[in-house]
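Asker: what's the 3D shape of this:
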Amino acid sequence: MSSTGQGGNGHVVVVTDSTASLPAQVAAEHGIVVVPLQVVIGAQVIDEGSAEATPDRVAEALRAYTPVSTSRPAPAAMLAAYERAHAEGASAVVSVHISSEMSGTYESALLAARDAPLPVLVVDSRQVGIGTGYAALAAAHVAAGGGSAQDVADVARARAAATSSFFYVDTLEYLRRGGRIGAAAALLGGALAVKPLLRIEDGRVGSLERVRTSARALARLEELAVEAAGEQEVDVYVAHLANPERAEALSDRLRERLADNLGGRELWSGELGAVLGAHVGPGMIAVCLAPLDPLPTDPD
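Answerer: Take a look at the predicted model:
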């Protein structure tokens, strides 16, 4: 069926992919369906989220120069999720995914939408990681309130567009290997022996600054997060790969400095999933801030 329909009188189901980094219990609580990407370690293909696809295993494989790559979900896997939603009484699906600049997942969703038994609106979040997850959560909030498929898709796009994602990596080598950043930029980072600060910019990895030490990188991430938050109410997530101590230190600082912005909500912190971890490498620290503004105000 068409990927631009509105749906009928039933509920709208939100689908996303495993790179959205939503804790399983959060996705379940909000009725969000998560379709896994795959990580390929050596010759083994593993669904992200399975017990075998651990961040530790990915980090170890990268350090050992074991070939690690990733794979988008097949259109058939997306279609199966849409068919299940239809079978369970949904009138439409809004499918919110990792930036099309970084993965073919969005394309798989578009292909599946053509054959779906109900209208499917596919949203390119232009984000990576929890930036996509926060967009899906906003979508689920509107869906739970009875919003149309178009309303649900619009709020997902709005929140994703308002979200800021900053990170640093110990080396650009892993991003270069996966084709997620240019060879010239990777060479420059290595030649200067610096810690590159990066951001997600229009769906791509963009260079932000270069600093000399991990400690300085952490301090700059803190300042960038505070600047991005401004006076807004925000949700905040700190992610890492094989760098728990620095992630905890950054989380503690941001809980203190962004207390007013958080308004009592929990600051999330966790290890990056296997698929994204395969592209950034051990040592990565990221912070994502998603304003609450795009979310509709609950009626009194």
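Asker: When you work out contacts or count neighbours from here on, use the C-alpha atoms and nothing else.
Answerer: Noted.
Asker: Which is the succeeding secondary structure element to the host helix or strand of residue 186?
Answerer: Using DSSP states H and E, the element containing residue 186 is helix 183-191. Toward the C-terminal end, the helix or strand that comes next after helix 183-191 (DSSP H and E) is strand 195-201.
Asker: which helices and strands sit right next to that next one?
Answerer: strand 164-168, strand 204-211, helix 214-229 (3 or more C-alpha pairs under 8 Å, 6 or more residues apart in numbering; DSSP states H and E).
Asker: Contacts for it, please.
Answerer: With contact meaning C-alpha atoms under 8 Å, 6 or more residues apart in numbering, strand 195-201 is reached by 127-128, 164-172, 189, 205-214, 217.
Asker: ok, now stretch 70-78?
Answerer: 35-40, 103-105, 108-109, 111-112, 275, 278.
Asker: for comparison, sequence B:
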Amino acid sequence: MTVRIVTDSSADLPADLVQQHGITVLPCYVVVDDRTFKDGLEIQPDDFYRRLQADGGFPTTAQPTVADFQEVYRDLSGKGDQVLSIHVSGKLSGTLNSAGQAKESLDGAEIELIDSQLASIPLGLAVLDAAIMASEGGSLQEVAEKVRQRLHMHHGLFALDTLEYLHKGGRIGKARAFMGSVLHVKPILRLQDGEAHPVERPRNRERAMRRLVELASELAPVLRLAVVHSTDPNRMATLKQDLTGLLPADQIIEARFGATLGTYIGPDALGVAITQEPR
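Answerer: Next up is the predicted model:
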């Protein structure tokens, strides 16, 4: 039996990697301008950020439905595959609840669920790690256990232009400590224990980018590395170049915050995701 990897669109994995590794991505839902879209299928980042910056309202998100998961799980199980389903942190989304209900409703399907405790491209790197391990063979339980043992090796650092979107979206978590002092600062957040934790408050974008590079360097040696942006690919390219001391440029993955994460990250955000070398 083949172990197939399933995740959700909050992983922000580039389409070429999804296709290359046979990963199944369930779209989350984004409500913008009173219309509901499937992230990555019915609304693309350019359109989403244009709406976000032009509209006075605030978008909302919803996890894939139980029916969405049932359809995917039935399809894969019907082909004789086993399913390893790895998703956005349960502290940030109800996606795992939908996945769990779908699993319980399908008798005989071999499905393992994992709460990554991550989001965006750090989740994407964990999913990519899982897909590579699955391709090397082993039972569903063996691959799932390896993935769980390696979750602590995946890290995410994000430099936001504002905490406004994270606050409005109710996902601010431990970063609430920065509220009240967010004027003229570009907060850096770290994914830790499944939610956003404050790191520091640089005074401008240039300092924030330098600190991203310094903080990422503290996590060396690096197995995989990704950079991600919401609306500024040129700054992401600069960030990527500044990180080539950790990995060659042609090995650094470029990603973009999709509509799901963009709802909370907002415009002009940058991020770094790292998978550390096993020690």
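Asker: Single out the most deeply packed of the helices and strands packed on strand 195-201 of structure 1.
Answerer: strand 164-168 (a mean of 25; mean count of other C-alpha atoms under 10 Å).
Asker: and the helix or strand following that one, which stretch of structure 2?
Answerer: Next helix or strand after strand 164-168 of structure 1 toward the C-terminus (DSSP H and E): helix 173-177. With TM-score structural alignment applied, helix 173-177 of structure 1 matches the range 164-168 in structure 2.
Asker: Please identify the buried residues of the matching stretch?
Answerer: Neighbour counts using 16 or more other C-alpha atoms under 10 Å place 165-167 of stretch 164-168 of structure 2 among the buried residues.
Asker: got the residue ranges for the strands in structure 2?
Answerer: 3-8, 24-26, 29-32, 35-38, 60-62, 82-87, 111-115, 154-159, 188-192, 195-200, 222-229, 252-256, 270-276 (DSSP state E).
Asker: and of the ones you listed, who's closest to residue 49 of structure 2?
Answerer: Using C-alpha to C-alpha as the measure, strand 29-32 is the one of the strands of structure 2 that comes nearest residue 49 of structure 2, at 10.4 Å.
Asker: who does the closest one touch, helix- and strand-wise?
Answerer: If you count contacts as 3+ C-alpha pairs under 8 Å, 6+ apart, strand 29-32 of structure 2 packs onto strand 35-38, strand 60-62, helix 259-265.
Asker: on contacts alone, who are the packing partners of the longest one?
Answerer: Translated: helix 259-265 of structure 2. Using 3+ C-alpha pairs under 8 Å, 6+ apart: helix 259-265 of structure 2 touches strand 29-32, helix 45-54, strand 60-62, helix 164-168.
Asker: In structure 1, what range does the third one match?
Answerer: On structure 1, the counterpart of strand 60-62 of structure 2 by TM-score structural alignment is residues 69-71.
Asker: Count residues in the vicinity of the aligned partner of residue 146 of structure 2 in structure 1, would you?
Answerer: Counting by TM-score structural alignment, residue 146 of structure 2 lines up with residue 155 in structure 1. Residues within reach of residue 155 of structure 1, counting by other C-alpha atoms under 10 Å, total 23.
Asker: Check residue 264 of structure 1 too.
Answerer: The burial count for residue 264 of structure 1: 9, using other C-alpha under 10 Å.
Asker: residues contacting it?
Answerer: Residue 264 of structure 1 neighbours (C-alpha under 8 Å, 6+ apart): none.
Asker: just residue 248 of structure 1 next, same as before
Answerer: residue 269.
Asker: For residue 22 of structure 1, see how far away the residue most central in space within structure 1 is.
Answerer: The C-alpha lying nearest the average C-alpha coordinate of structure 1 belongs to residue 129 (C-alpha atoms, centre = their mean; 1.7 Å). The gap separating residue 129 of structure 1 from residue 22 of structure 1 is 9 Å, by C-alpha to C-alpha, to the nearest Å.
Asker: Just give me the mean distance for the longest helix anywhere in structure 2 relative to structure 1.
Answerer: Among the segments of structure 2 that qualify as a helix by DSSP state H, the longest is helix 120-135. Compared with structure 1 after the fit, helix 120-135 of structure 2 shows a mean deviation of 1.7 Å (mean C-alpha distance after the TM-score superposition for structure 1).
Asker: Where in structure 1 does that helix align, residue-wise?
Answerer: Under TM-score structural alignment, the match for helix 120-135 of structure 2 is residues 129-144.
Asker: And for residue 21 of structure 2, the neighbour number?
Answerer: For residue 21 of structure 2, using other C-alpha under 10 Å, the count is 17.
Asker: next one: the one 4 residues further on
Answerer: The burial metric for residue 25 of structure 2, expressed as a neighbour count using other C-alpha under 10 Å, is 21.
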